[in-house]
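>>> could you look at this predicted model? Sequence included:
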Amino acid sequence: MAKATPKSKKTTKKPASNPNLKYIKWFWITFASGILLIAIVFLLASMGVFGEMPKFAELENPQNDLATQIISSDGKQIGTFFKENRTPVQYEDLPDFLVEALIATEDARYYEHSGIDARGTLRALFFLGTKGGASTISQQLAKQLFTGGSRNKFERYTQKIQEWVIATRLERQYTKDEIITMYLNKYDFLNQAIGISSASRIYFGKNPKELEIQEAAVLVGMLKNSSLFNPLRRPEMVRERRDVVLAQMEKYDFITVPEKDSLQALPLKLDYSPEGHSDGTATYFREYVRSWMADWVKANPKGKNEDGEQEFFDIYRDGLRINVTIDSRMQKYAEEATQEHMANLQKEFDKQEKENKTSPFRDLTKQEVSSIIKRAIRTSARRAKMKAQGKSEEEIVASFDKKTEMKIFSWKGEIDTIMTPKDSILYYKQFLRSGLMSMEPQTGQVKAWVGGINYKHFQYDHVYQGARQVGSTFKPFVYATAIDQLKLSPCDTLPVSQITIPVGSHGVVENDWTPKNVGAKYSGYLSLKAALAGSVNTISARLMDRIGPAPIVRLAEKMGIQSNILPVASIALGSVDLKLSEMVGAYSTFANQGIYTKPVMITSIEDKNGTVLYQFVPETKDVISKEAAYVTVNLMEGVTQSGSGVRLRTKSRTRYDYKNVITGYPYEFTNPIAGKTGTTQNQSDGWFMGMVPNLCTGVWVGGDDRATHFETVTFGQGATMALPIWGLFMKKCYADKTLNVSTEAFERPENLSIAVDCEAYKSSQKQEEALEDEFGF
């Protein structure tokens, strides 16, 4: 049998091995490991391994220090109290082109990503940052809110990872619009401009909503690096950066090419308005508010914290809103009027002082001058600071004789100089000071408050702090008391002759008192209206003698005067020292038909959420009858019709011959004005109190020391020193029709029994005399 042949084995070919397989395998292993590593790194970052991460509650409500705003009665922000000058705005308050400029420049794909721009990140990694960074707006906000600066490269890398994590959390927690708003509210634009609202005001004098495109482009350009692109230090660089922002806006079709070209052609135009405590408007008033708020905070605690401790509001951090009565327009006009007149008056004073060997004082001995300097040293801020540093009294006194660099005030701007602190005391003593306060008699709301000529260099407030001798501006209180008690008419006459009030009478205890008239005129009779218009001292003394000083003092106190007034005869001529704020409140009683309304400066306080924390309650009281108040006003109208205030009616600028300096102004007022000038002994103080039916304004001008004054009454009287400020202020107010300052007559009471029409009064008297002669009545 034949042997079977075995089957041949089937041979299979092994596929050729791929030499790249192991590389592919390692690539995917590396890639997966990289992804895993990144995930672990992000997980570790979110767990706080690389640094503390914000809690959910912190993301929900990031803590920022917010400035307290002072808001005027016409809705303008006139100041802030702050640790960081940040005033938050809502998204709706941002102009569209500001948001568009931000997106075009900082994050073109802002609405497409969720916190991290993948394309931008890869581009930054590939080109090592040479073609732009990868930070989105959300990441920049994360850095501002939670990470801050880094000390080394490793820390910067870990912080970058933290920013990515926080950015994605922010994107989940907030809308895109809210993130933009938070970012712009947070950024520090330098020069105390933290946040877009402060930056808009400080660099351009506007609210964000009022910005123009090129102005918005400047602020967006600063977001890259506000220290580098600082408009005050590098305006050319800032303009170039602004043009880059405008080019980006055109690139992403937010503006057209012609619009871009026309905007880039514009010059860089700033309206720099610093907001430090010594800068801006209403500086003296803001210091009053700060002091008032310090007392209010102590009396009105927030509540208790988790530890059961009492918490108090912080006006520098809590973002309160203080609504005040000041009208920003009136405040501006008051400051302008003060600056204009005081700069003029100081020129004249300086020229006259060149002939004064004891300048800036008059009628003082060397010993008295030395006493003034020593007193100024004792009360100086420099001494207080050195005392706090533990310096001895000898060291402190010696330092006032050592020359040092300093900035000093001048009417042409600050001057850098070198002088001793003692010399600077004498330098500042030569400047005349001033104060102005204006309020609505019916509401008590204070509309303007100018406490001095420059808060940075002269911080003493001559509205609320300074009490000075009031002179003849006190006489209306004397007349009003006499009218109220004796029912006298402005048309009644009294002899001008001298009167002597004997020792012991009406509080005069040392000598007989025989007041004198200016010009020593003592013959004939004058009506009360003419006597007040001419400020005749002997007639004021006669009225005081008939009613006594005590009722006059009581009336003044009822009208809100709190300073101590001794009930002595000499108060008839204004020997008492009073504050300007007291005088304005008291005079307003006359314009308000005998009703005293306590001056009010703060109407309400709100927290950052708009909850009302304080609401003022008006305080009023009846003081004198409507009739007596109206007759007193009628008397004071005579001052501006024929007395020392008649220059308010003039049509031409008043010139004085001394060195041909102009100190008068063409006011040309034709409406009813009641007022009274005041001039004190040796021309140390000049006053003018002026009223129209809905506005009472008082002005004081004088030296820091009573020995600093004009030599003669030509310039040293209230009509020359203080009245021009009132006139300039009112002229500006009348020019602004939105203010509705009254030009009407003062309201006359019904059934007025006291005659105020002197022509009719004389005619009736003659008729009575004729009847008496004919019938023997």
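In hand now; what should we look at?

>>> only C-alpha atoms from now on, for both contacts and neighbour counts.
Fine.

>>> tell me how far whichever strand or helix holds residue 159 is from the chain's mean position?
Assigned by DSSP states H and E, residue 159 belongs to helix 153-173. On the basis of CA atoms, centre = their mean, to the nearest Å, helix 153-173 sits 41 Å off its chain's mean C-alpha point.

>>> ok and the helix or strand just after that helix relative to helix 153-173, angle-wise?
Remark: after helix 153-173, the chain's next helix or strand is helix 176-186, criterion DSSP H and E. Angle of helix 176-186 versus helix 153-173, following axes from the mean of the first three to the mean of the last three CA atoms, to 10 degrees, is 130 degrees.

>>> give the buried residues for helix 176-186.
Neighbour counts over helix 176-186 (16 or more other CA atoms under 10 Å) mark 176, 179-186 as buried.

>>> next: stretch 413-433.
419, 421-422, 425-426, 428-433.

>>> state the distance from the spatially most central residue of the chain to residue 544.
For the chain, the residue nearest the mean C-alpha position is residue 282 (2.5 Å; CA atoms, centre = their mean). Computed as CA to CA, to the nearest Å, the residue 282 to residue 544 distance reads 39 Å.

>>> pull the residues that contact stretch 98-106.
Under the criterion CA atoms under 8 Å, 6 or more residues apart in numbering, residues 109-110, 136-137, 180, 213, 216-217, 220, 245-246, 248-249, 252, 254 lie in contact with stretch 98-106.

>>> what distance separates that stretch from the centre of its chain?
For stretch 98-106, the distance to the chain centre is 34 Å (CA atoms, centre = their mean).

>>> try this one side by side with the last:
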Amino acid sequence: MGENTSSKTSFKKYILGFWILFLFGVLGIALIFLLASWGALGTMPTFEELENPETNLATEVISIDGETLGKYFKENRTPINYGDLPDHLVNALVSTEDERFYSHSGIDARGTLRAAIYLGSKGGASTITQQLSKLLFTDPNKSGTFNRIIQKVKEWVIAVRLEEQYAKNEIITMYLNKFDFLYQAVGIRSASRIYFSKEPIELTIEESATLVAMLKNPILYNPVKDQFKKNSIERRNQVLKQMEKNGFLTTIVKDSLQKLPLGTYFSPEQHDDGMATYFRAYVQEFMKDWIDDNPKPDGSSYSMYRDGLKIYTTLDFKMQGYAETAVEKHLKNLQKEFDAQNKENKTAPFRSISPSEIESILNKGIKNSDRYKTMRRKGIDKDSIMATFNRKREMRLFSWEGPIDTLMTPKDSIRYYKSFLNTGMMSMTPQTGEIKAWVGGVNYKFFKYEHVKQAKRQVGSTFKPFVYATAIDQLHLSPCDEFPNTPFTIPKGRHGVTEDWTPDNSGGGEYGGMKTLKQALAESINTITARVINKTGPESVINLIDKLGVDTSNILPVAAIALGTPDISVYDMVSAYSTFANKGVHVKPYAIQRIEDKNETILYQHQPQSSDVLSEESAFVTIKLLEGVTRFGSGRRLRTNSDYAKGTELYKRAVTGYPYALENDIAGKTGTTQNQSDGWFIGMVPNLATGVWVGGEDRSVRFPTITYGQGATLALPIWGMYMTDIYNDGTLDISRDEFERPDNLNIQIDCDEDTDELENGEGENKETTEFEIDF
């Protein structure tokens, strides 16, 4: 009897002890959660932080037709709304990561118990909400078992709070907007664009499954790395199986999708990659200035890299694509010929300069390089720096066939890059000032110097229309007025001439007879242009181009400007020419329509700037002069390219295969500078003006002869291909109409039969029949 009593007493003690331990365990766990919620185990988010979790949002640059041109970011995240997610993406996420997502309140008790019993061998217990709390508010990088336990407790507490604060759809959206998919693909929108080149709503089921597969481990299930592609396919197929299990896919659909390849279209979004890179660099500088002048209401500064601004630009996505395609196609072809002609050039890529001048150019390039500047900032002496430029190192070089990995000294790489022809190209709408296309060079990653607005180059004969426009506006000259095609001298002391100035005609062109202004501009006759500026004076021409938007601060009032000696940017030249197409009204070019914050509040709205510069009559007469260039002058190949393809073999290798055959009215002008250092073409139709410059970074980098060195060969083909693609695209509203004739036209523009013959190609200057000779 005593033994039984003793046994019962002992059993009761065990039971009591168990319940006491259990109670203390529960209380202890509860206490841990309370301490965590009070912040005793580390900082916890406040209610305000839960309401507005801090994130770094990328600023987006958007084209006028709604396409994303690029982003500025520290973290490439562009958040989207739940409505922008396809249903199958959400279904894949819930099926794979949290099957009971819609029934729990942040913590899946059933999943947690299973994970505890099986030690995680049958799946983890983290809900989507817990994973979000880890991404937003906890530090998963702390090591040690105790720290991991504390992190997990904080994660649970935050998850419950998030469930109280947000709807289920909001939690899913926040999680997908926050997750880092690698390669600067932070958030589902960036991931969709980078891995599949499409918006999330456009993802297919298997593409959604591929991205959801990455949520488990983005490195291990990376779909673009060869060593992980097998893992990616297997994990994707497991996601599809989970979708079948949860009733979102039939077995037949699941089986067919599992047989598909990954089908990625990888397109990283780095600052140097993608569309309109030079334009985006310009926008970046614009934004820096705007941010300096426009603080937030609380006095702090906006950030391009964290505030999720949206910059709506004037650039047309399709037109920009056509511009970049034209540049690449022509310069890739032209560069081959340029390299071929330099094979026998002992000073390549330079011409007509001494070894000491070459060394000076290379040393200047060294001192302008980022490498040199960085080392100088670190206090390294100049001799040591220069020594590093003569030691070989591994580097990646640009080529038109793709990047080249090689060993080369930095100094030799500078000479290598000097050998490339480069370009600047801009397109704008004359009536509004909207910039539609902007190509600042051949490759922003390798050539940072920008050739639309930053660079200024000698403009050659593209300057002559300004001289003619001044004479038409002030003296009411007519395209039909005739001048003698004979040598002409402006004496010393007149129009800034320091000694008697007698310009020659281009390429030894023949003298004799009379020429109309229309013929003189089409054939780029220097002597007649000199006669015209002698009548107007250079001051009047400079005054005109200043009103046309050209920076005239470094243009001296001398007669020689008539032949194109000033250095002017492509941006200013297109701006100025646009005034002729816009009936004499100059509209300042602009690139930024408006800026919005992440809440779509408008922070900036462009205000047009325009001014009357020329009479409508003078502008139209100038246009008619420029039409003559493309009818029977150096721009004629835009209409009858096949005639020119019959030229020399040298010429054929460079420019055949560009069948423009444009039949509509085009006003334009080519330009070529001394020694063929610069080639220009600026062309206009009624609602689009486009300018192109092509040349080497240094003026001594050039073709040896006018055959290739003229504007009609260097620059005009880019314009021709660009406009051909635009006209072939039925969605773009670019005019094929004639320029509108003013009602009050009093200046004669319809010339005599000789000019008509010239328009029909029967009276061309012999020197310009095959090639333009134009300085």
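That came through, no problem. Note that the structure is a prediction, hence the values are computed from the model and not measured.

>>> returning to what we had before: which one of the buried residues of stretch 413-433 of the first structure is nearest to residue 477 of the first structure?
Minimum distance to residue 477 of the first structure across those is 25.9 Å, recorded for residue 433 (CA to CA).

>>> surely the closest one and residue 703 touch.
Yes. Here residue 433 of the first structure lies in contact with residue 703, judged by CA atoms under 8 Å, at a distance of 5.6 Å.

>>> and the angle for the helix ranked longest in the second structure with helix 145-165?
Across the second structure, the longest stretch assigned as helix under DSSP state H is helix 2-38. Using the same axes, to 10 degrees, the direction of helix 2-38 of the second structure lies 70 degrees away from that of helix 145-165.

>>> can you tell me which helices and strands helix 2-38 of the second structure packs against?
Under the contact definition 3 or more CA pairs under 8 Å, 6 or more residues apart in numbering; DSSP states H and E, helix 2-38 of the second structure sits against helix 145-165.

>>> buried set for the helix it packs on?
By 16+ other CA under 10 Å, the buried positions in helix 145-165 of the second structure come out as 150-163.

>>> what residues in the second structure pair up with the helix holding residue 159 of the first structure?
Counting by TM-score structural alignment, helix 153-173 of the first structure pairs with residues 145-165 of the second structure.

>>> average gap between that stretch and the first structure?
Stretch 145-165 of the second structure, aligned to the first structure and superposed, deviates on average by 0.6 Å (mean CA distance after the TM-score superposition for the first structure).

>>> before we move on, back to that, trace the residue nearest to the centre of the first structure over to the second structure, please.
That one, residue 282 of the first structure, aligns with residue 276 by TM-score structural alignment.

>>> list the contacts of its match.
69, 320, 438-439.

>>> let's have those in a markdown table, adding neighbour count and distance to residue 132 of the second structure.
What follows is the contacts of residue 276 of the second structure, written out as a markdown table (neighbours: other CA atoms under 10 Å; distance: CA to CA, whole Å):
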| residue | neighbour count | distance to residue 132 of the second structure |
| --- | --- | --- |
| 69 | 22 | 30 |
| 320 | 23 | 39 |
| 438 | 31 | 41 |
| 439 | 26 | 42 |
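
>>> tabulate those residues in a markdown table, adding columns for distance to residue 395 of the second structure and secondary structure.
Shown next, in a markdown table, are the contacts of residue 276 of the second structure (distance: CA to CA, whole Å; DSSP: H, G, I helix; E, B strand; the rest coil):
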| residue | distance to residue 395 of the second structure | secondary structure |
| --- | --- | --- |
| 69 | 28 | strand |
| 320 | 30 | helix |
| 438 | 29 | strand |
| 439 | 26 | strand |
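
>>> ok, those residues in the first structure: which stay?
Listed in the original numbering, these still in contact in the first structure are 69, 320, 438-439 (both residues aligned by TM-score structural alignment, their matches' CA atoms under 8 Å).
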